[in-house]
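Trainee: got a predicted structure plus its sequence, pasted below:
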Amino acid sequence: MGDNRSFLQNSFLTFTRQIANIAIGVLLLVVLARILGPGRQGKYSLITLLPTVLLTFLTLGINTSTIYYVSKGEVELNTVYNNNILSGLFLSFISMMVGAVVIYFFSDHFFNQTPHVLLYFCLLSLPFMFLREFFQTVFQGLQDFKLYNTAMVINQFSILASIVLFTLVLGWGLVGAISAFISGNLITVMFMIRALKKQHKLKARLHSFSFAYFKKSVKYGLKVHISNFASFLNYRIVIFLIGYFMVDSAVGIYVTAMNIGERLTIFAASFSNVLYPKVASCESEEERNRLTSVVSRNILALSVSLAIIGALVAKDLIVYLFGGEYRESAGLLQIMLPGIAFLSVEKILSNDIAGRGKPELNMYLSIFNVGFNFILNVFLIPKHGLAGAALAATITYFVSFICKAFMFRIVTKEPFHRFLLIKKEDIRLYKRAAMKVKLRRHA
C-alpha cells in the first residue's frame, strides 16, 4: 500500500510541476509567435529541430538505460554519474560534427530559406542538451521526481526569460531566440549539477570511467534507443517534409498546432515518467499488470475528455493567444486531437513494456510507424497541404495505439476491457478523492 501511495504521490507531484511547465511552455510559444510571426517561427522550429534530432539519434539509449539500472540499484550511482558526463560530452562532439556535415551538404534541400550561419550556431547547444538529458534520467531512476520536475520547469522558464531578454529587450530577433535556446539548456545543466552534488552527494571523477558499465548500458539502451528515435521521427519528420514541400511560414502554422496538442498529453506524461522506473523495480507480475491497467484506462478517459474540450475551444483559444495569422492552426489542432488522445495511452503501455525488459517490442512498432507515417505524409501533404499532414498524424497515432494495445494484451494476458475501459471502482476513487479535498477545505 505504501508503494502505491508513493506512486500516486510521485505522479501527482509530476502532474503539478507539469502544469507549471505547460503554462510556461504555452507562454513561450505565444511570445515566440507574437515576436517572430509564422515565417521566422518556422525558421526557429527548423533550426532548433536539427540539434534535437541529433540528440535523439546519438544518445545510444544511455539515457533510458540510466533509468533502468539506477532504479534497480545494480550499478554504483557515482559510476553512472561519471559515465554520463563523459559519454554526454563525447557524443555531443560527435553530434556537432555530424550536424556540420548535414548543414554543409543538405541545407539547400531542407533549410533552403533558413540562414545557414544560425544552423551552425545552434549546434553549440548540443553539449548542454546531452548533459541535460543524461542528468535528468539519473533523477528519474532515483525516483526523485521533485528535482526531476523542477529541472524541467527551470529549462522552460530559463528559455522564456532569455527570449524576453534577447528579443524584446535587446531586439536580436531570430538570433536572440536561438541564443535563448542555447542559454536555457546551459542554465538547466548548471542547476542539475548543483542538485546532484548537494542532494545526492555525487562527485565528478572523470578519470574513473567504467567501460564495463558503458558496454552494459549501451547493450540494453540501444533496443530502447531505436524505438525512441523512431518514435521521435514519427512525430517530427513531418516538419522536414512540410519545409521541403511548402514554405517556412507553413512550418510555423503546423508547429503551433502540434505544440498545443502535445501539451494535452500532460496526464500521460505525468504518470508515464513515474511508471517506467516503478514497473522496472516491481517484483510481482500481478502488481505490474494492475498498476498499468488502472493508469491506462483512466488516462484514456481523461485524454478523450480533453480532446473533446480542446476541439470545441481550439479556434477561439489559438486566435486569442497567437493572433489571426495562426487561425489555420486551430483547424489542424482539431484534426490532430483524436490521435493525440490515443497517443497518450500508447505512451503508458510503451513504458510498461520497456519496464518489463522487452523494449524491442516497442522498437519494432516504432520502425513500422516511421515508414507508415512517411508514406502518408508524402501522399497527403502535396494533395491536401497542412490538413493532410495533420490527418497523417492522427491516422498513424491511432494505428500505433491499436497495435500497442494488442502487444500489451499478449505480454500481460490482461483483457482489453481491464486496461482500456473505465470502471466503477475508478469513479468511486474519484469520489473519495473529491470528498477528502472537500473535508480538508472545511477543516
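Mentor: Happy to help now that I have it. Numbers count the residues shown, from 1 in each chain.

Trainee: make it CA atoms for all contacts and neighbour counts henceforth
Mentor: Fine.

Trainee: and the helix or strand hosting Val218, what does it pack onto?
Mentor: For Val218, the element it lies in under DSSP states H and E is helix 211-245. In terms of contacts (3 or more CA pairs under 8 Å, 6 or more residues apart in numbering; DSSP states H and E), helix 211-245 is packed against helix 2-58, helix 62-72, helix 77-110, helix 248-263, helix 359-412.

Trainee: and the angle from the third one to helix 211-245?
Mentor: Angular relation of helix 77-110 and helix 211-245 on a 0 to 180 degree scale: 20 degrees, by axes from the mean of the first three to the mean of the last three CA atoms, to 10 degrees.

Trainee: can you give the distance of helix 77-110 from its chain's centre?
Mentor: Taking CA atoms, centre = their mean, to the nearest Å, one finds the center of helix 77-110 at 19 Å from the center of the full chain.

Trainee: swap in the second one?
Mentor: In terms of CA atoms, centre = their mean, the gap separating the centre of helix 62-72 from the centre of its chain is 17 Å.

Trainee: one step back: any buried residues in the helix holding Val218, and which?
Mentor: Buried residues in helix 211-245, counted by 16 or more other CA atoms under 10 Å: 213-214, 217-218, 220-244.

Trainee: one more: stretch 11-22?
Mentor: 11-22.

Trainee: and stretch 143-158, by the same measure?
Mentor: 143-145, 147-158.

Trainee: repeat that for stretch 294-314.
Mentor: 294-300, 302-304, 306-307, 310-311, 314.

Trainee: out of the residues you listed, which sit inside helices?
Mentor: 294-300, 302-304, 306-307, 310-311, 314 (DSSP state H).

Trainee: follow-up on the earlier one: list just the nearest of the buried residues of stretch 143-158 to Pro359.
Mentor: Among those, Gln143 lies closest to Pro359 (CA to CA), at 20.2 Å.

Trainee: then this one, side by side with the first:
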Amino acid sequence: MSIKGKSLKLNAFLNMVRTFMGLLFPLITFPYVSRILGPVNIGKINFSQSIINYFVMFAMLGVSNYGIREAAKVRDDKKRLSKFVKEILILNLISSLIAYIALFFVVTFVKSLSNYKNLIFIFSTLILFTVIGVDWLFYALEDLVSVTFRSCIFQVLSLACLFLFVRKSDDYMNYAVICVISSVGSNIFSLFVSVRFVDYRAKVKLELKKHLKPIMIFFFMTIAMTVNSSIDITMLGFISGDKQVGLYSVATRIVRIVTAVATATTVILPRLSYCYAQHKIVEMKKVIANTLYTNICFVLPAIVGLFIISKPIILILSGNEYIDSISILRVLTPTVLFIALSNLTGSHLFMAIGKEKYVIYSIFSGILLNIALNFFFIPKFGGFGAGIATCLTEFSVCFIQLLLARKFFSVLSLKPFCQFLIATLLMGIFIFYLQKIKISYSYSASISIICGAFIYFLILFVIKNETVCKILKWRKK
C-alpha cells in the first residue's frame, strides 16, 4: 500500500472509466427518460434529490475528503489504518441516525413537501448507502480497481432495470429507485471488500473526540459545497415550479456530465497529502501543474464545443419539450472551466495542505452571492436566471481560490495554454460552420464531436504539445 508502485496515470484512467460508466447511464437513458416522464416529473425527481442532498451532507460530515487525506498518511500501517477507519465509520453511523430523525421532522412539518414524500423516502436510502460505502478508503489507498469494477456492474444492472420498469410517465417512482441503485448500489459491497485492508475485529481504543474538530471544519466546507450546488434547484422549485426545474435540470445534467468527464483525471488528493506529509513540495507543484495542463486540455474544447452544439444536444437528449433549455445550457457552459479549476484547488490542494478554511471562505461568499442573484434573476427569467446566477457564482469561487493558491502554480508555463487556445479556436471555427450544413441533429452533433476532437488533438500533436505527447506515450506503454 506504499506510494511506490502506485500510478497516478493508472488511477486517472480508472477514475475516467468509472466516471464514464457513471455518466453512460444518464447519457443513454436521459433521452428515453425525459420523453417518458416529461419536464414536470423530471422536476419532481430533481427537486426531491436536492432536498435529500442536504441530509446526505450532514450524514457524511465532510468525512470523504478528511478520510482520504488522513488515511493516505497512515496507509502503510494496517493497525493505525484500521483504527482510523473504525472511528470514522462509527461517527458516520451516528450522524446518519441524526440525519434520518431530522428528515422525518422536516417531511412531517413542512407542508410544501407533502407531495414529494414518496420520492424523498426513496432517495433517503442514499444517506445510509453513502455512509457504508467507505469509498474514501479506496481512494486513500489509490486502489481504484475494485471500486471501478463494482461501479460498472451496478451501472449495467441499472440500465437493464430502467428499460424494464420505466415505460410510462407514472413510473417516475421506479426511476427514482433505479437512480439510487445506479448511484450507490455498489456501496453495499464496499464495506465487505474493505476487510482486505481493515481489521474490524481488532480491539483498539477508540478515540472519536480527536476527529470532531477537523471533521467539523470539513463539515462546514461540505455544507458550503452542497448548498452551493443545490440552492439553485431548490430556489427555482419554490419560486418557479416543477417545469422550470425540469428545464434547468436538463441543462445542468449535461454540464455536469461534461465537467465530470473533463476532470476525471483529477485524483491527486491522496498523492498530494502523502507528498505534503513528506515535505516534498517541489513534487507537489509538478503534480498540480501536470493535472492542471490535463484539465485545461480537455475543458477548453469541451466548453466551446458544448456552446456551439447546444441546440442539437438538447433536442437529441430531451426532445422539443425542452427547447427552452438551450439558452440555459449556453449560459452554463463556462462553469465547466470554473468548476474544474476550483476542484483542483479546493477539493485537492487546500485539503491536502490543511487549508480547508480557504474553501469555506470562498464557497460561503459564493453562496451569499448565489442567493442574492437567484432572488433577482429567477423571478424574471426562471431557469435562465438561475443559470446566470450559477455561472457568476462559480466564477467568483474559482477566482478567490486561484488567488489564494497562486504560490503553488510557480512552475507553470504559458506555452501549453497558448497551444490549447489555438487548437480550441480552430476546432470551434470548424464546428461553427459545420452547424450551417442542413443535416439531422443527431448527425450534426456526432460529426461535430468526432471531427472536432480529431482536429483538436491533431493540431496539438502536430505542434508537439507536451500533455498530449505524454498521454500518447502512456497509452503506448
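Mentor: Perfect, I can see it now. As the structure is a prediction and not an experimental result, all values here were calculated from the model.

Trainee: TM between them?
Mentor: Put the two chains on top of each other and the TM-score (TM-score structural alignment, normalised by the length of structure 1) is 0.86; 426 aligned residues with a CA RMSD of 3.0 Å.

Trainee: that older thread, specify the angle between the helix holding Val218 of structure 1 and helix 359-412 in degrees.
Mentor: 90 degrees.

Trainee: quick one: helix 211-245 of structure 1 to chain centroid distance?
Mentor: Relative to its chain's centre, helix 211-245 of structure 1 lies at 12 Å (CA atoms, centre = their mean).

Trainee: do stretch 336-347 of structure 2 as well
Mentor: For stretch 336-347 of structure 2, the distance to the chain centre is 10 Å (CA atoms, centre = their mean).

Trainee: show the contacting residues for Val359 of structure 2.
Mentor: 221, 346, 350, 401 (CA atoms under 8 Å, 6 or more residues apart in numbering).

Trainee: please list all residues in contact with the second one.
Mentor: Right, Gly346 of structure 2. Contacts of Gly346 of structure 2 by CA under 8 Å, 6+ apart are 356, 358-359, 401.

Trainee: what about the residue of structure 2 most remote from its centre, which SS state?
Mentor: Note on structure 2: the largest C-alpha distance from the chain mean falls to Lys203, namely 36.8 Å (CA atoms, centre = their mean). State at Lys203 of structure 2, reduced to three classes by DSSP: H, G, I helix; E, B strand; the rest coil: coil.

Trainee: turn the contacts of Gly346 of structure 2 into CSV, including distance to Gly38 of structure 2.
Mentor: Formatted as CSV, the contacts of Gly346 of structure 2 follow (distance: CA to CA, whole Å):
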residue, distance to Gly38 of structure 2
Glu356, 41
Tyr358, 41
Val359, 37
Gln401, 39
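
Trainee: wait, which of those is closest to Pro416 of structure 2?
Mentor: For those, the nearest to Pro416 of structure 2 is Gln401 (21.7 Å; CA to CA).

Trainee: what's the counterpart of the closest one in structure 1?
Mentor: The alignment partner of Gln401 of structure 2 in structure 1, by TM-score structural alignment, is Lys404.

Trainee: can you report how many residues lie near that match?
Mentor: Look at Lys404 of structure 1: counted by other CA atoms under 10 Å, it has 22 neighbours.

Trainee: what's the burial count for Lys201 of structure 1?
Mentor: 11.

Trainee: is Ile339 of structure 2 in contact with Ser396, as I believe?
Mentor: No - between Ile339 of structure 2 and Ser396 there is no contact under CA atoms under 8 Å: 10.7 Å.

Trainee: these two touch, right, Gly428 of structure 2 and Leu306?
Mentor: No - with contact defined as CA under 8 Å, Gly428 of structure 2 does not count as touching Leu306 (10.0 Å).

Trainee: before we move on, which element is Tyr430 of structure 1 in?
Mentor: helix 424-442.

Trainee: counting neighbours, what do you get for Ala372 of structure 2?
Mentor: Ala372 of structure 2 has 12 neighbouring residues, counting by other CA under 10 Å.

Trainee: which residue in structure 1 aligns with it?
Mentor: Per TM-score structural alignment, Ala372 of structure 2 is aligned with Ile375.

Trainee: equivalent analysis for Gly246 of structure 2, please.
Mentor: Gly246 of structure 2 maps onto Gly252 in structure 1, by TM-score structural alignment.

Trainee: burial count for that match?
Mentor: Here the count is done by other CA under 10 Å, and Gly252 of structure 1 has 28 residues near it.

Trainee: any idea how far it is from Phe181 of structure 1?
Mentor: 17 Å (CA to CA, to the nearest Å).

Trainee: equivalent analysis for Thr412 of structure 1, please.
Mentor: From Thr412 of structure 1 across to Phe181 of structure 1, the span is 42 Å (CA to CA).

Trainee: between the two, which one's more packed in?
Mentor: For Thr412 of structure 1 versus Phe181, neighbours defined as other CA under 10 Å are more numerous around Phe181 (21 against 13).

Trainee: helix, strand or coil for the residue positioned nearest the centre of structure 1?
Mentor: The centroid of structure 1 falls nearest to Ala269 when counting by CA atoms, centre = their mean (8.0 Å). Judged by three-state DSSP, the three-state class of Ala269 of structure 1 is helix.

Trainee: contacting residues for it?
Mentor: The contact partners of Ala269 of structure 1, by CA under 8 Å, 6+ apart, come to 344, 347.

Trainee: likewise the one 3 residues further on?
Mentor: The contact partners of Ser272 of structure 1, by CA under 8 Å, 6+ apart, come to 347-348, 351.

Trainee: can I get these in JSON lines with distance to Leu46 of structure 1?
Mentor: Output for those, formatted as JSON lines (distance: CA to CA, whole Å):
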{"residue": "Lys347", "distance to Leu46 of structure 1": "25"}
{"residue": "Ile348", "distance to Leu46 of structure 1": "29"}
{"residue": "Asn351", "distance to Leu46 of structure 1": "29"}
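
Trainee: give me the buried entries from those.
Mentor: Neighbour-count burial (16+ other CA under 10 Å) applied to the contacts of Ser272 of structure 1 gives 347-348, 351.

Trainee: tell me the one among those residues nearest to Asn78 of structure 1.
Mentor: When the buried ones among the contacts of Ser272 of structure 1 are ranked by distance to Asn78 of structure 1 (CA to CA), Asn351 comes first, at 25.4 Å.
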